[in-house]
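>>> Just the structure for this:
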Amino acid sequence: MAVLWRGRAPLLLASTSRVRRKLLEGAGIPVEAVAPGVDERALQHSIGPGVAAGDLAAHLAGAKAEAVARQHPDRVVIGADQVLAFEAECLGKPGTREAARRQLARLAGRSHVLHSAVALAVDGQVRGTAIETARLTLRDLDDAAIALYVEAAGEAALHSAGGYEIEGLGIHLFSRVEGEHSTILGLPLLPTLAMLRELNLLAL
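Alright, predicted model coming up:
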C-alpha cells in the first residue's frame, strides 16, 4: 500500500492517538507520530467562551500541527482534534469514573454532535484546515447500565470526550450514529486525503 504515498518521508501525525494513526495507515499512508506538546485545556481557556465547537476543534488541530511543524519544517504534518457539543456546551474528557458516569447520564437518551477537525502544515506553517461533523444518539440508559459500562471500559471511558470510546465497548451505548466513520473516530479522512492530493502526495 505504501506505493500510494509519494512523499519523501512518512507523514508526521501531531498526535499519539493509536486510532488516528491506524486510520491513516489503513489508507496506505506511512506515518510517524509525534506528541504535539500542546496544553489543550490552557489553549481552550485562552480562546475564551462563545467560540463555536467546530471552530474550537479547528483551532486546536491547527495548534497541534503548527507545534510539530515548527520542529520539523521540512516535513508534512497533520494535526487533528475533536470537540463534543451538547446543549451549547463542549464536553471534554471526564478524567474520573464519577465524571464519566455524570457525562453519560446527561447524554443518555439524547443526541449530541461531534466536530472533528484536521489541519495540514507544510514548510512549518498551517496551510489548510477542514471540519466534519457527526450526530450520535445514546440509548436510554439507567444508572446501573452506565456504571456497568464505565467499570467494563476502564481507562477508555476516562480519556474520551463524553465518557465513551465508540470504537470499543462504547458502541453498546448508542441507538443511532450518523456520520462518516473516521469523523466519529476523530480524524476526518476524506478532507485529509483531499488536502494531501492537492500537494501531489498521493498516487490515487
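>>> C-alpha only now, for contacts and for neighbours.
Noted.
>>> Show me what the longest strand seen in the chain is packed up against.
Secondary structure of the chain per DSSP state E: the longest strand is strand 125-138. Applying 3 or more C-alpha pairs under 8 Å, 6 or more residues apart in numbering; DSSP states H and E, one finds that strand 125-138 makes contact with helix 53-71, strand 111-122, strand 174-178, helix 181-185, helix 189-198.
>>> Here is a second sequence; please produce its structure as well for comparison:
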Amino acid sequence: MSLVKPIVSVDNLRALQKEAMAFYVMYAKSELELGFGEKLQEVDFSAIACYFMYIKHDNPWSRERTLGALTGYMMFLFLISVYHPHYHLVPDLDTDHFWHTHIFLKTDKYHQDCQKLFGYYLHHQSHLTVGETQEYDSQGDFANTLLLLKKHFGTEALAKLAHTNAQKAATSGPMTTIINVSNCSPITSRH
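Model (predicted):
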C-alpha cells in the first residue's frame, strides 16, 4: 500500500478561514459580534486547519469538519471576550481540539493572538483537575454555553457546530445530546 501525501495549499487554507469568517458574520446577531469579528480577521488560523486536515495522520478531518470547528472556535472566542470570567464556558469537543492545537502548535503565536483578541493571555484548564479549586458541572456549564451561542449566533450556528442541518438541531431536543462536550474551559484568573 502506497501512502500519498496530499498537497497542502496555502490558498486553500486561507479560503477555508475566509469561509469560516463568512459563516461567523452571517450568524452574528449584533454589532457586538461583528466588532469582535474584526479582531478575528487579524488572527491566522490556517496552521491549525492545516494540522487537522493534512498533518493529523491517524484520522485527518474533512474540510467540512475543520470548517465547522474553526467557525465554532471563533464563536467560542467571542463568548470568552464577553462572558469570561463571569460565566463558566465549556466548548464542544471539536472546538476544544482546535483550542488545544492553537495553544500547542505555536505557543508564542497563541499568546500574541490572545493579546489581540482579549488583551491578556487566556489560560486553558482541564476539569480533570478542577475539583481542587472550584465546583464544576460540565453538562450544565456546556448547556449554558450553548444557550449563549444561540443568543448571539442563532440555531443555525448550533447546527453548524453539530455537523448537521438546522431542522435536526431545531427538533432533536437538547443540543447537549447532539454535540459532544469537552472537559475543559478557560481559567478564571487573568495573570
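>>> Any idea what the TM-score comes out to?
The TM-score (TM-score structural alignment, normalised by the length of structure 2) is 0.28; 79 aligned residues with a C-alpha RMSD of 4.8 Å.
>>> Relative to L136 of structure 1, which of the helices and strands packed on strand 125-138 of structure 1 is closest?
strand 174-178 (4.6 Å; C-alpha to C-alpha).
>>> What count of nearby residues applies to R97 of structure 1?
R97 of structure 1 has 17 neighbouring residues, counting by other C-alpha atoms under 10 Å.
>>> nope, G68 of structure 2 is what I was after
So G68 of structure 2, with other C-alpha under 10 Å, has 23 neighbours.
>>> for the host helix or strand of it, packing partners?
In the assignment (DSSP states H and E), G68 of structure 2 maps to helix 63-83. If contacts are counted by 3+ C-alpha pairs under 8 Å, 6+ apart, helix 63-83 of structure 2 sits against helix 10-27, helix 31-40, helix 93-105, helix 138-153, helix 155-161.
>>> Try it again at 10 Å.
Judged by 3 or more C-alpha pairs under 10 Å, 6 or more residues apart in numbering; DSSP states H and E, the packing partners of helix 63-83 of structure 2 are helix 10-27, helix 31-40, helix 46-50, helix 93-105, helix 107-117, helix 138-153, helix 155-161.
>>> That helix vs helix 31-40, what angle?
If you take axes from the mean of the first three to the mean of the last three C-alpha atoms, to 10 degrees, helix 63-83 of structure 2 sits at 120 degrees to helix 31-40.
>>> For Y83 of structure 2, find the nearest of the helices and strands packed on helix 63-83 of structure 2.
Between the helices and strands packed on helix 63-83 of structure 2, helix 138-153 lies closest to Y83 of structure 2; by C-alpha to C-alpha that is 9.2 Å.
>>> Flag every buried residue along the closest one.
Using 16 or more other C-alpha atoms under 10 Å as the test for burial, helix 138-153 of structure 2 gives 138, 141-150, 152-153.
>>> wait, doesn't L107 of structure 1 sit right on T137?
Yes - shown here, L107 of structure 1 and T137 form a contact pair, counting by C-alpha atoms under 10 Å, at 8.0 Å.
>>> Compare neighbour counts for the two and give me the winner.
More crowded of L107 of structure 1 and T137, by other C-alpha under 10 Å: L107, with 21 against 18.
>>> Please report the distance of the more buried one from V77 of structure 1.
Taking C-alpha to C-alpha, to the nearest Å as the measure, L107 of structure 1 falls 34 Å from V77 of structure 1.
>>> Including distance to L79 of structure 2, could the helices and strands packed on helix 63-83 of structure 2 go into a markdown table?
Below are those laid out as a markdown table (distance: least, C-alpha to C-alpha, whole Å):
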| stretch | distance to L79 of structure 2 |
| --- | --- |
| helix 10-27 | 13 |
| helix 31-40 | 9 |
| helix 46-50 | 20 |
| helix 93-105 | 13 |
| helix 107-117 | 11 |
| helix 138-153 | 7 |
| helix 155-161 | 14 |
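>>> deepest of those helices, which one?
Among the helices and strands packed on helix 63-83 of structure 2, helix 155-161 has the highest mean neighbour count (mean count of other C-alpha atoms under 10 Å), at a mean of 22.
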